[in-house]
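>>> This is a predicted model, with the sequence first.
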Amino acid sequence: MGKVRVGFVGAGGIANVHLQHVSKNEMAEVMAICDIHKETSLQKAKEYGGSAYTNVDGGTEINKASNGSFSSK
């Protein structure tokens, strides 16, 4: 069985906790991080892996994710 691919829409608030846990899980992989603030998505992608986006429509990696996390402030 392959890894669960996770995409995040919203990288602030509780997403930090989710990103920490997903990145430590051997059976999961962060594929994409999308946030309306470009600096936030870039920083989180650098820290946890995956591609950074500011718009879910432009994120091909988000479409490949097998699971998603949606967070808001």
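Structure's in. What do you need? Numbering: from 1, shown residues only.

>>> From now on I want contacts and neighbour counts done on CA atoms only, so please keep to that.
OK.

>>> mind listing the helices for this structure?
For the chain, helices defined by DSSP state H occupy the ranges 15-24, 38-48, 60-64.

>>> Any buried residues in the first one, and which?
By that I understand helix 15-24. Ala15, Leu19, Val22, Ser23 (16 or more other CA atoms under 10 Å).

>>> Spatially nearest residue to the third one (excluding sequence neighbours)?
Residue nearest to Val22 in three dimensions, not counting chain neighbours: Ala28, with 5.9 Å by CA to CA, 6 or more residues apart in numbering.

>>> Second structure for comparison follows:
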Amino acid sequence: MRQGIVRRVADLALQIEPDRHVVLQWILHTPLPALGGQTTFELACEGQGERVITLLNHVLLQPGNTPPRLPQARAMH
């Protein structure tokens, strides 16, 4: 795993969510359905961190007045 990719992900995530603790928990524990249900950390360990970068860039570039949010796992109903 390259530390650089995790840092890049964290830097982008902090543009969406300024709370470092929330970002760390998101990186380590939040499965991303759009990326096969793996966490950011798992993807980075597998050399797939660029996929998370792409996802976060997409979130940041969304038009509209709604503030961007970190991608989350879908709630079970």
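On my side now, so go ahead. Note that the coordinates shown come from a computational prediction; the quantities given were computed from them, not determined experimentally.

>>> List the TM-score for the superposed pair.
In this superposition the chains share a TM-score of 0.28, using TM-score structural alignment, normalised by the length of structure 1; 32 aligned residues with a CA RMSD of 3.5 Å.

>>> for the residue nearest to Val22 of structure 1, what are its contacts?
Applying CA atoms under 8 Å, 6 or more residues apart in numbering, one finds that Ala28 of structure 1 lies in contact with Lys3, Val4, Arg5, Val6, Val22.

>>> Packing partners of the lengthiest helix in structure 2?
Determined from DSSP H, the single longest helix within structure 2 is helix 3-16. Other helices and strands packing on helix 3-16 of structure 2, by 3 or more CA pairs under 8 Å, 6 or more residues apart in numbering; DSSP states H and E, are helix 20-29, helix 40-45, helix 49-60.

>>> Tell me which of those helices is the most buried.
helix 40-45 (a mean of 21; mean count of other CA atoms under 10 Å).

>>> what helices or strands is that one leaning on?
In this structure, helix 40-45 of structure 2 makes packing contacts with helix 3-16, helix 20-29, helix 49-60, judged by 3+ CA pairs under 8 Å, 6+ apart.

>>> 7 Å - rerun?
Helix 40-45 of structure 2 sits against helix 20-29, helix 49-60, with contacts defined as 3 or more CA pairs under 7 Å, 6 or more residues apart in numbering; DSSP states H and E.

>>> helices and strands around the longest one, which ones?
In terms of contacts (3+ CA pairs under 7 Å, 6+ apart), helix 49-60 of structure 2 is packed against helix 3-16, helix 40-45.
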